[in-house]
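# Sequence first, then the predicted structure:
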Amino acid sequence: MKERVNLDERLAEAAVNGMSLAVWAALKPDAPFIHDPAGHTRSFGEVNANANRIVRLLRNAGLQPGDAVALVCSNRAEFVEVLAATKRGGYRITPVNWHLTPEEIAYIVGDCEAKALFGDVRAPGMAEVGAACPKAVVKLAIGGPIDGFLPYDETLAAFDGSDIDDPVLGNQMMYTSGTTGRPKGVFRPNPVVPVQGLYAQRGYDHETSVQMCAGPAYHAAPLAFDVNAAIGAGCELVFMDKWDSEKVLRTVAEKKVTHMHLVPIMFQRLLALPDEVKQAHDVSHVKYIVHGAAPCPPEVKLAMIEWFGPVVHEYYAGSEGGAGFAIDSHEWLKKPGSVGKRPALLGAKILDEQGNEQPPGVPGLIYHQLPPGGGFTYYKDEAKTQKSRVGDYFTLGDMGYFDEDGYLFLTGRDAETIISGGVNIYPQEIDNELIKHEAVADSATVGIPHDEWGEQVRAVILLKEGYEPSSELADEILAFARDSLPGFKVPRGVDFVSELPRSEAGKIQRNKVRAPYWEGRARQI
């Protein structure tokens, strides 16, 4: 017990200056840490040593604490090494979506004012990105040669891998998805110190726990709940490259995965596996599944709880901060569909378009209270910062309502609201019903132009394998909707598609689904 207390104290002290990984590397240097999609494994000692080498490389190039580092990297060990280096070197890291175009990547690298750029050879046009970002005085190529970049392994080999003796806690700046206009950095001036006690609450044990990262590490949620959790809790981290439902399930069973962050579309795809496949893989060792980022249809979550047990946890928050909402399986079963109770630490409220607080049961924009000191700004965009605020509260653009007991229910995003005949309709509520139909794999309800009503409700449906689009099936789906939805919410038509766009976070990109219907017309709001 004394050894456990001493370890906890060391970890708490190390978290303050970004050296948590160094504690684990000293405790178990040869233990496996990162398993990458290619089947390679790196130990705690190896990852920690490279983190120290990166700090020395950046210092040698003149970078100071507070300077920015851009990381354009797929799910692999180097991602964690660069992240760990910025944590202890005092740098501000911006992980970038490597699936973006070279122009989009270069914009973010330039906008965050990166003085160092780490680029994955898999990212498109990294040589172009590097050439477009002359302020990056250090450019390292990960996974293969890139014109204008130094090779990662060979360059780091010249530096000492022992722990630096003057660590400074680093920061991070994530970028918004940029569904309208350019993405913006969410700048929080004060680094967040991890609360070491959270890992014990989530059932982590550094000797037996295994974390899976099935989503992109550059996104805020997998970064927090998968990558940073593995660093803080000292457990193995299994990286997945891209989603493959059967491979994910097989990996959970074979690697004895205990913890993972998923999004609702991942739930749906796992649940869609044949029963014989699901039954063939043992998941009894899973202790903690956390999800968020997108609203989860209640029947999907219930099915996951029935399959994995009451280990499914939900959060609702954003990179911008605020207290956030959380709910475990037991509480959720009493309040199906909720994302949690109004937080006690920082407030939250529902406001209408005029800024009036809404009573229980009435949807509106969700506003979160800013922490003391203001919390965040949108980097170099004061107008956007102020537009999101009412007093000392800010909104992420999400809509929802509180029930009589103070539990929050999401209804969608403000930009997704359908206004038909002057009535607000929240498409997420419709999608939650449509995917219950046995033929529906995914749904994105949108508002399409209508001369009389302004907008008309339209269901855009992705079918499960084995089902073919037909007018008869469309009528069947609409009849199904009429059984569970009030008349004004029932879609007036169905369009079948071969795919539906979702962000890397699992959110349906409703604006992309809606765009073809509005081409050449101005949407009236």
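Yep, that arrived.
# Please count neighbours and contacts with C-alpha atoms only from this point.
Fine.
# Leaving aside the residues adjacent along the chain, what's closest to the residue of the chain most remote from its centre?
Within the chain, E452 marks the point farthest from the mean C-alpha position, 39.2 Å out by C-alpha atoms, centre = their mean. Sequence neighbours aside, G421 is the residue nearest to E452 in space, at 7.6 Å (criterion: C-alpha to C-alpha, 6 or more residues apart in numbering).
# Roughly how far does the one you found sit from V312?
39 Å (C-alpha to C-alpha, to the nearest Å).
# Look at those two and report which has more neighbours.
Set G421 next to V312 and count neighbours by other C-alpha atoms under 10 Å: V312 wins out with 24 against 13.
# second one coming, line it up with the first:
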Amino acid sequence: MMKSHNIYSVELEQNRANYAPLSPLSFLARSAEVYPDKTAIVHQSLRRTWAEVYLRCCRLAGALSSRGIGGGDTVALMAPNLPETFEAHFGVPMAGAVLNAINVRLDAETVSFILKHGEAKAVLVDREFSEVVQRALSGLDQKPLVIDIDDPFFEGGELIGEKDYEALLSEGDPNFAWQMPEDEWEAITLNYTSGTTGDPKGVVYHHRGAYLNAISNLVCWDMGHHPVYLWTLPMFHCNGWCFPWTLAASAGTSVCLRHVRSDHIFDAIRRERVDHFCAAPIVLNLLNNAVSDMKSGIDHEVKVMTAGAAPPASVIAGMEQMGFQVTHVYGLTETYGPSVVCAWQDNWDEKSAAEKARLKSRQGVRAPMQEGLMVVDPETLEPVPRDGETLGEVVMRGNLVMKGYLKNPDTTAKSFSGGWFHSGDLAVWHPDGYIEIKDRSKDIIISGGENISSIEVEDVLFRHPSVLEAAVVAMQDGKWGEVPCAFITLKSDKEEVTEQNIIDFCRDKLASFKMPKKVIFTDLPKTSTGKIQKYVLRQLANGK
């Protein structure tokens, strides 16, 4: 775009005194300088201050640099939510390199593909995942530098690397002269999509987007200074939705959690007085169904941010009955995680608990640092009416959108068609401007010419007191084309529930054509990030 020339463009040039590229690395430097003695990391009995974390990140950057790893090189990491994982979000880009945090639930073949596709020069691996990584490395012609993370609080696994992380840090200079990126458009991280329908795609984030989404998180969650944040959300998932950088901006405390279990979560909240955590609806459901004794003793405000799948209103209501304040956000790997938030309105305060939960289950409006959000006809890009009924595709644009897919220009161009990022999610647009996801485009059920939202049916199923998890997919039908088929996991003490019980429960809550025509009781298959694999359920429903 050509710049206009006017009196404000004459001898008022950008220079080092009035302009700096945006990068979340600046947050780390500031917190270490302003709050050096504040606790940055808690891991079991281990505690580190912001000053200590900063020096360790400098050492990591210096050690990588001394080994020739820098500008544009990829450093992969396969580890749970540990101090080393947090530090890598700063130390790797401080060396000019790009962090690729790999999903720890992936199989060796997929990890091997990711290491090769991302051209990893180094891999940091926790002992728990050494076997998978070792098998993944066997399929590579070019072997990266392998560094072990030797967590003293974990037993098992093997050390497979050249040396461990602490030994690597000892090579690094604590006064390493790291540099901010010359251009905020430079890549900071690489994140792979789950790849349920083929090889995963490599989503590239830039420093500017990481910086702005970190601030966006602070603003839309009203986090303030020094929050105490529990790492229930994996740091490999959209870089923990950018919260490593958010916590550096707010000089907060990261409470690490290797495994997501109800007792560990409630214990950490009590012990460390955690006031913020993020979790997918499936984790919230896990907490809702924990035994009462496990939930006792929490006497302070806890804020929960949820995303990943549309949360049933009943799940939100259950969390708020425990005294947890829920904020619902929405986004994709391609949008740095949360780029849409269900922003609370003061005039909703007087509504009933059930109505509040229903309002919160909507995805919402654009996040503070996102520029554009619409629900449109995917072919014409014309906005759909704001009537809460007309389905369209969710599209977004702005700073919270990826650079693109690594080595995949055709898919990048397609996803940015018409100057908007196409999410593939179908939603309605309410009169108040809030969007509400109704389904993925591939998950909508078309029965006798009528569109059925699987999410709407699932929301009803979740209200049944015996249902732990539910998913609804299209089942082929000779008369109607497709009909809803429900897959349900029951709570452990509710095995007596039958298919007819479930159908009868839905009868006065759904139109007849939306009712499940078949109910299958089973454990639900999930992706490596905990999302239900509906394509597997569709195959089961249709005998494939």
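Sure, I can see it. Note that the structure is predicted; figures quoted are calculated from it, not measured.
# For the two chains, what TM-score is obtained?
Comparison of the two superposed chains (TM-score structural alignment, normalised by the length of structure 1) gives a TM-score of 0.86, and 500 aligned residues with a C-alpha RMSD of 3.0 Å.
# Pretty sure I265 is one of the things S245 of structure 1 touches, is it not?
No - using C-alpha atoms under 8 Å, S245 of structure 1 is not in contact with I265, being 10.8 Å away.
# Which of the two has more residues huddled nearby?
Per other C-alpha under 10 Å, whichever of S245 of structure 1 and I265 has more neighbours is I265, with 21 against 17.
# That one matches what in structure 2?
In structure 2, the residue matched to I265 of structure 1 (TM-score structural alignment) is I282.
# buried sites along the helix or strand where that match lies?
Element membership for I282 of structure 2 (DSSP states H and E) is helix 281-288. For helix 281-288 of structure 2, burial by neighbour count (16 or more other C-alpha atoms under 10 Å) applies to P281, I282, V283, L284, N285, L287, N288.
# Can you give the distance from that helix to the centre of its chain?
Remark: helix 281-288 of structure 2 is offset 16 Å from the chain centroid, using C-alpha atoms, centre = their mean, to the nearest Å.
# same for it, what does it pack against?
Where contact means 3 or more C-alpha pairs under 8 Å, 6 or more residues apart in numbering; DSSP states H and E, helix 281-288 of structure 2 is packed against helix 313-321.
# Buried residues of the helix it packs on, list them for me.
Residues A313, S314, V315, I316, A317, G318, M319, E320 are the ones in helix 313-321 of structure 2 that count as buried (16+ other C-alpha under 10 Å).
# Relative to A357 of structure 2, how far out is the aligned partner of P297 of structure 1 in structure 2?
Alignment note: P297 of structure 1 maps to P312 in structure 2; criterion TM-score structural alignment. Distance, P312 of structure 2 to A357 of structure 2, using C-alpha to C-alpha: 9 Å.
# ok, the nearest residue to H261 of structure 1 once chain neighbours are set aside - contacts?
Excluding the flanking residues, the one nearest H261 of structure 1 by C-alpha to C-alpha, 6+ apart is V290, at 4.9 Å. By C-alpha atoms under 8 Å, 6 or more residues apart in numbering, the contact list for V290 of structure 1 reads F225, M260, H261, L262, V312, H313, E314, Y315.
# For the equivalent of E499 of structure 2 over in structure 1, what is the enclosing helix or strand?
Residue pairing (TM-score structural alignment): E499 of structure 2 is matched to A474 of structure 1. Using DSSP H and E, A474 of structure 1 maps to helix 471-482.
# can you tell me the helix or strand for S130 of structure 2?
Taking DSSP H and E as the definition, one finds S130 of structure 2 inside helix 130-137.
# Can you tell me which helices and strands that helix packs against?
helix 108-117.
# re earlier: any chance of the buried residues of helix 281-288 of structure 2 in a markdown table with distance to F27 of structure 2 as columns?
Output for these, formatted as a markdown table (distance: C-alpha to C-alpha, whole Å):
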| residue | distance to F27 of structure 2 |
| --- | --- |
| P281 | 30 |
| I282 | 32 |
| V283 | 30 |
| L284 | 30 |
| N285 | 34 |
| L287 | 33 |
| N288 | 35 |
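# out of those, who's nearest L82 of structure 2?
Among those, V283 lies closest to L82 of structure 2 (C-alpha to C-alpha), at 19.3 Å.
# give the contact list for the spatially most central residue of structure 1.
Taking C-alpha atoms, centre = their mean, the centroid of structure 1 lies closest to A221, which sits 3.2 Å from it. By C-alpha under 8 Å, 6+ apart, the residues touching A221 of structure 1 are H261, A293, A505.
# Tally up the residues packed near the first one, please.
Taking other C-alpha under 10 Å as the neighbour definition, H261 of structure 1 ends up with a count of 24.
# can you check G361 of structure 1 too?
13.
# Just to check, it is in contact with E404?
Yes - contact between G361 of structure 1 and E404 holds when scored by C-alpha under 8 Å: they sit 7.4 Å apart.
# quick one: common contacting residues for these two?
In contact with both G361 of structure 1 and E404: no residue, using C-alpha under 8 Å, 6+ apart.
# Tell me the counterpart of G71 of structure 2 in structure 1.
That one, G71 of structure 2, aligns with P65 by TM-score structural alignment.
# three-state assignment of its match?
coil (DSSP: H, G, I helix; E, B strand; the rest coil).
# Could you check how far it is from G110 of structure 1?
Distance, P65 of structure 1 to G110 of structure 1, by C-alpha to C-alpha: 18 Å.
# G493 of structure 1 now?
Distance from G493 of structure 1 to G110 of structure 1, by C-alpha to C-alpha: 44 Å.
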